[in-house]
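> Predicted model and sequence follow; I will ask about them next.
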Amino acid sequence: MLRTFLCVYRCGGVARAAGLLGLSQPAVSRHLKTLEGIMSRTLFQRLGRGVAPTQAGHLLAIQIAEHLDALEDAVTALMPAADTSSPVLLGAPSDLLSVYVLPRLTPLLSQGVDVHCRIGLCPELAQELLQDELDLVVVTKIEQAPTRQLHLRHICDEEFILVGRTGEKPYSPKNDGRRFIGYSPAMPMARRYFRTCWGIEPPSPALTVADLRTVVAAVAAGAGLSVVPRYLAQGSLDAGCLSVLHTPDITVSNSIYLAARRGRQHLPQIRTAFELLCPAD
């Protein structure tokens, strides 16, 4: 019952918790009702979509979360070693996969461990990780990943820059109607940049492409402006195809992490991947 409660608390809904726990929704609801009966306290307020913890729910989660996670970690650590013939299933955005991940994973391949990669956006990959469809994923701080259920280690930081085709005038949000390109309709990079620099939301994208290298190419072709990581645009900047259209007072950056389901980071192949991809603290 406590693990069910904690899962509902962390993901904010009975249906999502049921999927993660492999239980039916009525079973999850029964667990919560039984626990509320034992405690004589209401633990969640039922909302139109999902649930919100009451004060009693918050207090219970604070008291039990660390202990339940430690028990789960201890059980996982005592499990038999994973079969090294099983491939590691890894998910990441295509640009991060090619630049940061694959070049560092060659030692794992040399140990005879196969790695099967899946390309996608961070939020979707994080959900697939929690559903045990992936072993590892690359996630970013700006994405809404369920971090309480993940073991995270820092890979690197990326700097965001606002770029346009060479010859474009500097950008100012006041009365500037130029089109923007994003790698998703939500444009989390542009949102971070605009909120940091001007305290406003960015324009809606006229074009979305779920591959940042293609976004950079579209900007160089004159399709619009974009906020992208500097490492992806640097080659085009050096070649004179792109220009930085705004220089912020404070560098706008974002942290990138490697994630596994909490409790699985001790498995040999996953632990090795963390050691290869994540700099030592």
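Cool, got the structure.
> C-alpha from now on. contacts and neighbour counts both.
Will do.
> Please enumerate the helices of the stretch 151-281 of the chain.
Secondary structure of the stretch 151-281 of the chain (DSSP state H, counting those that start in this stretch): helices located at 188-198, 212-220, 230-238, 268-277.
> Check it against this one:
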Amino acid sequence: MSQEPAWDLYRTFLAVLREGSLSAAARSLGLTQPTVSRHLEALEDAVRLRLFVRSQRGLTPTEAALELEPYADTIASAAAAMLRVASGHGAVVGGTVRISASEVVGVEVLPPILTALRERHPHLTIELVLSNTVEDLLRRDADIAVRMVEPAQDALVAKHVGIIALGFHAHRRYLDRRGMPATLGELVQHDVIGFDRETPAIRAMLKRVRGVDRSAFALRADSDLAQLAMLRAGFGIGVCQVPVAARDPDLVRVLADAFVLNLPTWVVMHEDLRSSPRCHTVFNALVDGLAAHSKAGASSAHREPGTRPEMPPDKPEW
């Protein structure tokens, strides 16, 4: 390789990989199609590899392109993180902070927290990534993450904010129609909402809860938001965060003494960002807001025998 490729070539390469065609990639990047084509040709010349094959379905990546994808993605994440860091320098708390959270936390819990934060700091810009996968903070895919598992990496700053309880719930309309189950065994007589594909996290939960069988679900969906929507529509009985359900008088806790899952909740960021005013401010706001959320459901959540509620300190320890 006689000359190192420019960063914008990798960005174009990723756009073509994700969009599947030159025209779609051009629209996503705000470039013309000939420019995207020239970028690909320049990258192929630089790395001396063929990266795409034209087909009736568009551009098909070669094996070499698929091997290069994670490295190009790392470059793109680093470039985006650099811009976020640069945006946060100044006399006021401002700039861009990228937050990763699960679907339910991002839609049901964070909006009022982030709204109040924006009112206090109008120069802050928030990028909210909703995903049930764990974003890689070491690669700077996000600046701050809300996680339901304790982070293991030493390079991360983490604050345990409490426990969010999960329990079975149903809409009043459904219970009026079908009645209230008295035992877990009676769930087979009801319309149960549950997962479709069994992930490692779900398998770990199933070990703690007996009597929950995918084959008996009347509706299967991997989206937690879809499950919550069906629960609110009165489709059947499903799992919901206790503090989320507590805000809706029409959602009724079902089998509270027989079924409970406690999710320890963490706010996490890379240790290099703890000196950043913008990240420090957002981190503290998430810690306070999520601690209040977990406390809101503590009084109505049944705890497993032998456990005590864990209450986080008022402020994070750095």
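Okay, I see it. Just so it is clear, the structure is predicted and the values come from calculations on it, not from any experiment.
> Buried deepest among the helices of the stretch 151-281 of structure 1, which one?
Of all the helices of the stretch 151-281 of structure 1, helix 212-220 carries the top mean neighbour count, a mean of 21, counting by mean count of other CA atoms under 10 Å.
> what packs against it?
Contact analysis of helix 212-220 of structure 1 by 3 or more CA pairs under 8 Å, 6 or more residues apart in numbering; DSSP states H and E lists helix 94-96, strand 150-165, strand 181-182, strand 226-229, helix 230-238 as its packing neighbours.
> Now tabulate those in a markdown table and tack on distance to S85 of structure 1.
Putting these into a markdown table (distance: least, CA to CA, whole Å) gives the following:
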| stretch | distance to S85 of structure 1 |
| --- | --- |
| helix 94-96 | 25 |
| strand 150-165 | 24 |
| strand 181-182 | 39 |
| strand 226-229 | 36 |
| helix 230-238 | 35 |
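> P268 of structure 1 is nearest to which of these?
For those, proximity to P268 of structure 1 was assessed by CA to CA; strand 150-165 is nearest, at 14.8 Å.
> Show residues contacting the closest one.
By CA atoms under 8 Å, 6 or more residues apart in numbering, the residues outside strand 150-165 of structure 1 that reach it are 189, 193, 219-222, 224-231, 241-247, 251-263, 265, 274, 277-279.
> starting at the chain centroid, how far to it?
11 Å (CA atoms, centre = their mean, to the nearest Å).
> Show me which positions of it end up buried.
Buried residues in strand 150-165 of structure 1, defined by neighbour count with 16 or more other CA atoms under 10 Å: 150-155, 158, 160-165.
> The residues you listed into JSON lines, with extra columns for distance to H116 of structure 1?
Formatted as JSON lines, these follow (distance: CA to CA, whole Å):
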{"residue": "L150", "distance to H116 of structure 1": "20"}
{"residue": "H151", "distance to H116 of structure 1": "20"}
{"residue": "L152", "distance to H116 of structure 1": "20"}
{"residue": "R153", "distance to H116 of structure 1": "21"}
{"residue": "H154", "distance to H116 of structure 1": "22"}
{"residue": "I155", "distance to H116 of structure 1": "20"}
{"residue": "E158", "distance to H116 of structure 1": "25"}
{"residue": "F160", "distance to H116 of structure 1": "29"}
{"residue": "I161", "distance to H116 of structure 1": "32"}
{"residue": "L162", "distance to H116 of structure 1": "34"}
{"residue": "V163", "distance to H116 of structure 1": "34"}
{"residue": "G164", "distance to H116 of structure 1": "35"}
{"residue": "R165", "distance to H116 of structure 1": "36"}
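> how many other residues sit next to the equivalent of I237 of structure 2 over in structure 1?
The alignment partner of I237 of structure 2 in structure 1, by TM-score structural alignment, is L225. By the measure other CA atoms under 10 Å, the count of residues near L225 of structure 1 is 27.
> tell me the contacts of L225 of structure 1?
L225 of structure 1 is in contact with L162, V163, G164, R165, R178, R179, F180, I181, V219, counting by CA under 8 Å, 6+ apart.
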